[in-house]
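Novice: Predicted coordinates and the sequence they were generated for:
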Amino acid sequence: MEKVLTFEQVSPWHDVPLQLGDGVYNFIVEIPKESSAKMEVATDEPFTPIKQDTKKGKLRYYPYNINWNYGLLPQTWEDPSFANNEVDGAFGDNDPVDVVEIGERRGEIGEILKIKPLGALAMIDEGELDWKIVAISLDDPKAALVNDVDDVEKHFPGTLTAIRDWFRDYKIPDGKPANKFGLGNKAANKDYALKVIKETNESWAKLVKRSIPANDLSLV
């Protein structure tokens, strides 16, 4: 009898667990470091596949390469109905939380890396709050050395400033204004990053339970 292989379709946003215990989180790579194609989960499509974003029918690219692995924390959501009083009253951007992973290895699109969060940048993009969690993959040679933002500055000098400047300026070549940052224009510490992750995980849970309107978002 011939064997038939079946593959269960899963959503990188909804079906991958956020936490693995002991302060370890799953991170899904959307954009590998040293690449520029604007890949992201299609939050309005069933199973939210990772696809290249389009604008006016054209594939979108950043104006220059991103220097870190970039992607999302599964099972998180920035609620667009929630005004964050700690960050200029900005409302969530209706997406999963973004991660900037600073390790040396280049990830692959769709790869799941085990990370530990180190800090958080509160980017404000056209009035919307768009958190950037700074993290490191546990398999990086320097992972044991970095546990908070101060360690990042010590072992990856200049990286936090480079991340902030990259995200501040990347829209300028398209004629748009620079993005802004809350929390004093600096990266908040690990505890603050964990608070952001917890709150956005709780918002995601309300979303999938349909206690918050999903509108165009896919919940499968």
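Specialist: Structure received.
Novice: From here on, just use CA atoms for contacts and neighbour counts.
Specialist: OK.
Novice: What segments of the protein are helices?
Specialist: Assigned by DSSP state H, the chain shows helices spanning 149-155, 159-169, 190-208.
Novice: Could you identify which of those helices is most buried?
Specialist: Stretch with highest mean neighbour count among those: helix 190-208 (a mean of 19; mean count of other CA atoms under 10 Å).
Novice: List the buried residues of the top strand by length along the chain.
Specialist: Using DSSP state E to define each element, the chain has its longest strand at strand 112-125. Buried residues in strand 112-125, defined by neighbour count with 16 or more other CA atoms under 10 Å: 112-125.
Novice: Included below, for side-by-side comparison, is a second structure:
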Amino acid sequence: MSKLLRPHPWHGIELYDSREEKILNAYIEIVPSDTVKYELDKKTGYLKVDRPQRFSNIIPALYGFLPQTYSGKNVAEYSIERLGRNSLKGDMDPLDICVLTEKNVIHGDLIVNAIPIGGFRMIDHGEVDDKIIAVLKDDAVFGELRDIKHCPDGTLSRLKHYFLTYKQIPDPDTDEVAKCEITHIYGHEEAIEVIECGEADYHGKYNYQKLESSVK
């Protein structure tokens, strides 16, 4: 019977495929060809429709989140130290991740091995909403990249454009447009530090006790 049970993508999957080599497990929610934005239903672990992609901008990457991470106190304090904005708080979601690949992946709801190369420090209505940027392990085009400084400028520009515009749809209740800004683009080492903060926040939030694991 247990073989029929599906692990929850947020809680039932390890963060790292190889902690030593910094190879992440990334759960993918949406792909570039999606015309609607999907997101994880935290209660059930299934994907649900968040909203239609009403604009022509398309994310040039696989997009999802990092299992067993949480944007809470540690993630917020990390950004506060770098920005000097004391009012910031975490967005209370798992850390988001964009995975660059030359391959045409046709659907989400899958796990990929990804190597972090950097990230965007994004603030969304006063909440820290970092976007970790990674490459698909062994990808023929992006797989050799190890730091965001080696990423093509055009790819980064398209990613920035997507995140700064995809929420430019007025809230149906307030008629306000979300205020998003990308304050910094950071490299591999800082991305690892953000991920570590997200992992610590997850452990604190869910009183997580690490069990012996084969992941090294």
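Specialist: Alright, I've got the coordinates. For clarity, every value in this text was computed on a predicted model and none was experimentally measured.
Novice: Need the TM-score from the superposition.
Specialist: Aligned and superposed, the two chains score 0.81 in TM-score terms (TM-score structural alignment, normalised by the length of the second structure); 194 aligned residues with a CA RMSD of 2.2 Å.
Novice: Residue 95 of the first structure: which of the helices of the first structure is closest?
Specialist: helix 190-208 (9.8 Å; CA to CA).
Novice: That closest one aligns to what range in the second structure?
Specialist: Helix 190-208 of the first structure corresponds to residues 188-206 in the second structure, going by TM-score structural alignment.
Novice: The residue most central in space within the second structure: what's it in contact with?
Specialist: For the second structure, the residue nearest the mean C-alpha position is residue 96 (1.4 Å; CA atoms, centre = their mean). The contact partners of residue 96 of the second structure, by CA atoms under 8 Å, 6 or more residues apart in numbering, come to 63-66, 129-132.
Novice: What's it aligned with over in the first structure?
Specialist: Residue 96 of the second structure maps onto residue 98 in the first structure, by TM-score structural alignment.
Novice: The closest residue to residue 152 of the first structure other than its chain neighbours and residue 4 of the first structure: what is the separation?
Specialist: Distances taken as CA to CA, 6 or more residues apart in numbering place residue 146 nearest to residue 152 of the first structure, at 6.0 Å, with adjacent residues excluded. Remark: distance between residue 146 of the first structure and residue 4 of the first structure (CA to CA, to the nearest Å) = 46 Å.
Novice: Over to residue 110 of the first structure?
Specialist: 25 Å.
Novice: ditto for residue 195 of the first structure
Specialist: The gap separating residue 195 of the first structure from residue 4 of the first structure is 45 Å, by CA to CA.
Novice: before we move on, what about residue 168 of the first structure?
Specialist: Applying CA to CA, the value for residue 168 of the first structure to residue 4 of the first structure is 50 Å.
Novice: try residue 72 of the first structure
Specialist: In terms of CA to CA, residue 72 of the first structure sits 33 Å off from residue 4 of the first structure.
Novice: the more surrounded of those two?
Specialist: residue 72 (26 against 6; other CA atoms under 10 Å).
Novice: Leaving out the residues flanking it, which one is nearest to the aligned residue in the second structure for the more buried one?
Specialist: Counting by TM-score structural alignment, residue 72 of the first structure lines up with residue 65 in the second structure. Nearest non-adjacent residue to residue 65 of the second structure, counting by CA to CA, 6+ apart: residue 96, 4.2 Å away.
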